[in-house]
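Undergrad: have a look; sequence and predicted model below, questions after that.
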Amino acid sequence: MTRAAVLGAGSWGTAFAQVLADAGTEVTVWGRRPEVVRSIEEDHANPGYLPDHQLPESVRATTDVAAACEGADLVVLGIHSQTLRDSLTGWGAVLGSEATVVSLMKGIELGTGQRMSQVIAETAGIDPARVAVVSGPNLAREIAERQPSASVVACADSARADAVAEACDARYFRPYTSADVVGVEIGGAVKNVVALAVGMARGMGLGDNTSAMLITRGLAEITRLGSALGADPTTFLGLAGAGDLVATCSSTLSRNHSVGLRLGRGEPVEEILASQNQVAEGVTSCRSILALAQQHQIPMPIAAAVVGVVHEGVSVEATAERLMSRVRKAEQY
């Protein structure tokens, strides 16, 4: 039987642990908070992140990262992207010499502009071909409820991609495989920024035309940046591109959309973030994504607009006017 350690007991880490267990994989979740671990271990629940939901009894939990990783074929990382480097500095020795390291994270590191797979390979000192990425329309609550969904498992090593896909192939969760790690990661990171923009528009009282415009032009920004970094442009038409983008921009379950909604209603960003018990990755990653785009001379006006509102004090009204007054041009992808 395949054995997996899931490092991170938030909503997506917990939901993915359930997927693995339902697919027949032996799973141990690591969490840093003893009360969360105790709830998963003893009550088969994680009410702080997935309220009113029962987990399979086969899902185990521990606060000991070495115990979680012992003998694991897969080490799944489901923590905040901006804490990954510091965490791996202490965890590198327990990841194992052969285990496939699986990233559930959707962000770009501040300062370095690195994708999560790059941070993992560099910090843990492992072959990049050992790192797989899972991304797609991953609204944790719906997956925990066992609603039909699908995602992409991307890895440079096709055998490892297949092994990860087999380990999470549950009756309600359909994994597809890909070799395009860059494209899958860029799609997953940038869609969070676009979701903030769509949420802002909704919060301002704007309708479906505006949302469709932002989603479509957001996809153009994702495709331009990903292509410049070596991604296959067709990746952005699939689950890890358009699929994830539509889900995150449209759902009230999306943390990034919800934060954007409140920004559009005029709430200060500091108050919004202080009230959240989960991280909206786009709030932080928008700066690193914009910096990466500027480094490669890729125009990303939506990402720039989000940075302006979230980090530079620009009003949502001024941002909307600025976007709509840009110079006309031909539509290009």
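TA: Received, thanks.

Undergrad: make it CA atoms for all contacts and neighbour counts henceforth
TA: OK.

Undergrad: and the contacts of the helix or strand harbouring Ser285?
TA: Ser285 is located in helix 281-295, with elements delineated by DSSP states H and E. Outside of helix 281-295, the residues within contact range by Cα atoms under 8 Å, 6 or more residues apart in numbering are 80-81, 106-113, 189-190, 192-193, 196, 225, 256, 299-300, 303-304, 306-307, 310.

Undergrad: buried sites along it?
TA: Buried residues in helix 281-295, counting neighbours by 16 or more other Cα atoms under 10 Å, are found at 281-293.

Undergrad: cool, and stretch 265-278?
TA: For stretch 265-278, by 16+ other Cα under 10 Å, it's 265, 269.

Undergrad: tell me the helix or strand right after the helix ranked longest in the chain.
TA: Assignment by DSSP state H gives helix 181-203 as the longest helix of the chain. Counting by DSSP H and E, the element after helix 181-203 in chain order, helix or strand, is helix 208-228.

Undergrad: what helices or strands is that next one leaning on?
TA: If you count contacts as 3 or more Cα pairs under 8 Å, 6 or more residues apart in numbering; DSSP states H and E, helix 208-228 packs onto helix 181-203, helix 244-250, helix 301-311.

Undergrad: apply 7 Å and report the result again.
TA: On a contact count with 3 or more Cα pairs under 7 Å, 6 or more residues apart in numbering; DSSP states H and E, helix 208-228 meets helix 181-203.

Undergrad: that older thread, what's the angle between the helix holding Ser285 and helix 208-228?
TA: Angle between the axes of helix 281-295 and helix 208-228 is 50 degrees (criterion: axes from the mean of the first three to the mean of the last three Cα atoms, to 10 degrees).

Undergrad: and the comparison structure, right after this:
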Amino acid sequence: MTDIIEIKKKLPTQIAVLGGGSWATAIIKILSENNVKIKWWLRRKTDVDFIKKYNHNPSYLTDAPLNPRKVKAYHKMNDALNGVEYIILAVPAAFVPDALKNLNRRHFQDKRVVSAIKGMIPNENLLVTDWIEKEFGVPQTNLCVIAGPCHAEEVALEKQSYLTIASPSKACAEDFASLLNCRYLQAHAILDLYGVEYCAVIKNIIALACGITHGLGYGDNFQAVMVSNAMQEIHRFLDAVYPETKRDLHSSGYLGDLLVTAYSQFSRNRTFGNMIGRGYSVKSAQMEMNMVAEGYYAVKSIHQINERYGVEMPIIKAVYNILYEKAAPTSEIGILKDYLK
């Protein structure tokens, strides 16, 4: 009996990763360092065929090699989900309902679901984990989220990185964190699922604001003050929407994730905001970028949620006005200056 148990322990963990972008590719690279088998669903069949032939993503992190003994690409989602223990969602939040439209509760039964998405479901204004729970009946104890501070591009280069795994279930968070730990990445578990998820959503909006101000010619001094004020906005919002007395917003899963997204050259939200500050329209900026800036969709959701709570969030309001009310960035940031201190 002991020998049988030992053999079972050595079997690889079966994981499905849904999404073909840079973050999905980075997560697969990290997981491949450990004892796993990964079924990777991508929307485009041409990408699936390319990966099967050349063992790397043709569109994102193209220099990152993939281990063909551990990673198998799929075009049919049902095939990718068959027999797995974990489902990792790495599709942009706005596209999640369409991507999963042919699935039902059976596909998620007895599986742990991990959201690697840092956005909200538009129109419904729901966190991804809330939407998954509502649509597919996944219990909270089987849900967790991946937070930073971590950029896919640095993972591809195997630079030392850190991740925060949050779940209401300590076992769920710790088990998944153990699948990520490797020579160039450390993952740790915390229990604040909704605090981490909301912070991950809002930090993309703040990064967008940083990009706008940079595009307008503001310097590091102004950005430092804005990011400091942004942390206060996040604190006020979380206290109103999902209060938690043991939450430490100065830890890496909150403040660290905000800082890396606000300042990094790899931040797509900062890049998007920079284009807006330089005079691009929303549509032209979206067309020029090859990746989705989650902050664009998220700011509308957070703005509408906050209409119920009335939290003072001048940075969120400024970004919303610029993107959705067609306010001029120069005048809106000029107004914002008076709020910051």
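TA: On my side now, so go ahead. These figures come from a predicted structure and were not determined experimentally.

Undergrad: re earlier: and the longest helix of the first structure, how far from the second structure on average?
TA: With mean Cα distance after the TM-score superposition for the first structure, helix 181-203 of the first structure departs from the second structure by a mean of 0.6 Å once superposed.

Undergrad: so that helix corresponds to what in the second structure?
TA: Aligning helix 181-203 of the first structure against the second structure (TM-score structural alignment) gives residues 193-215.

Undergrad: how about stretch 70-83 of the first structure?
TA: Going by TM-score structural alignment: stretch 70-83 of the first structure matches residues 82-95.

Undergrad: same check on stretch 14-23 of the first structure?
TA: Matched against the second structure by TM-score structural alignment, stretch 14-23 of the first structure falls on residues 25-34.

Undergrad: how far does the matching stretch sit from its chain's centre?
TA: 16 Å (Cα atoms, centre = their mean, to the nearest Å).

Undergrad: buried residues in that stretch?
TA: Neighbour count says stretch 25-34 of the second structure has 25-34 buried, by 16+ other Cα under 10 Å.

Undergrad: just the ones of those in helices?
TA: For the buried residues of stretch 25-34 of the second structure, the ones inside helices are 25-31, with DSSP H as the criterion.

Undergrad: farthest pair within these?
TA: Largest separation among these by Cα to Cα: Thr25 and Leu31, giving 10.0 Å.

Undergrad: coming back round to it: could you export the buried residues of helix 281-295 of the first structure to JSON lines, including columns for distance to Met200 of the first structure?
TA: As requested, these are arranged in JSON lines below (distance: Cα to Cα, whole Å):
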{"residue": "Glu281", "distance to Met200 of the first structure": "16"}
{"residue": "Gly282", "distance to Met200 of the first structure": "13"}
{"residue": "Val283", "distance to Met200 of the first structure": "13"}
{"residue": "Thr284", "distance to Met200 of the first structure": "16"}
{"residue": "Ser285", "distance to Met200 of the first structure": "17"}
{"residue": "Cys286", "distance to Met200 of the first structure": "14"}
{"residue": "Arg287", "distance to Met200 of the first structure": "17"}
{"residue": "Ser288", "distance to Met200 of the first structure": "20"}
{"residue": "Ile289", "distance to Met200 of the first structure": "19"}
{"residue": "Leu290", "distance to Met200 of the first structure": "18"}
{"residue": "Ala291", "distance to Met200 of the first structure": "22"}
{"residue": "Leu292", "distance to Met200 of the first structure": "23"}
{"residue": "Ala293", "distance to Met200 of the first structure": "22"}
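
Undergrad: and stretch 77-88 of the first structure, how far out from the chain's middle?
TA: Chain-centre distance of stretch 77-88 of the first structure: 12 Å, with Cα atoms, centre = their mean.

Undergrad: what residues of that stretch count as buried?
TA: 77-82, 84-85, 88.

Undergrad: and stretch 56-69 of the first structure, by the same measure?
TA: Residues of stretch 56-69 of the first structure classed as buried: 58-63, 65-66, 68-69 (neighbour count, 16+ other Cα under 10 Å).

Undergrad: in the second structure, what residue corresponds to Arg146 of the first structure?
TA: Per TM-score structural alignment, the equivalent position to Arg146 of the first structure in the second structure is Glu158.

Undergrad: next: Glu35 of the first structure.
TA: Matched by TM-score structural alignment, Glu35 of the first structure corresponds to Thr46 in the second structure.

Undergrad: count of neighbours near that match?
TA: Look at Thr46 of the second structure: counted by other Cα atoms under 10 Å, it has 12 neighbours.
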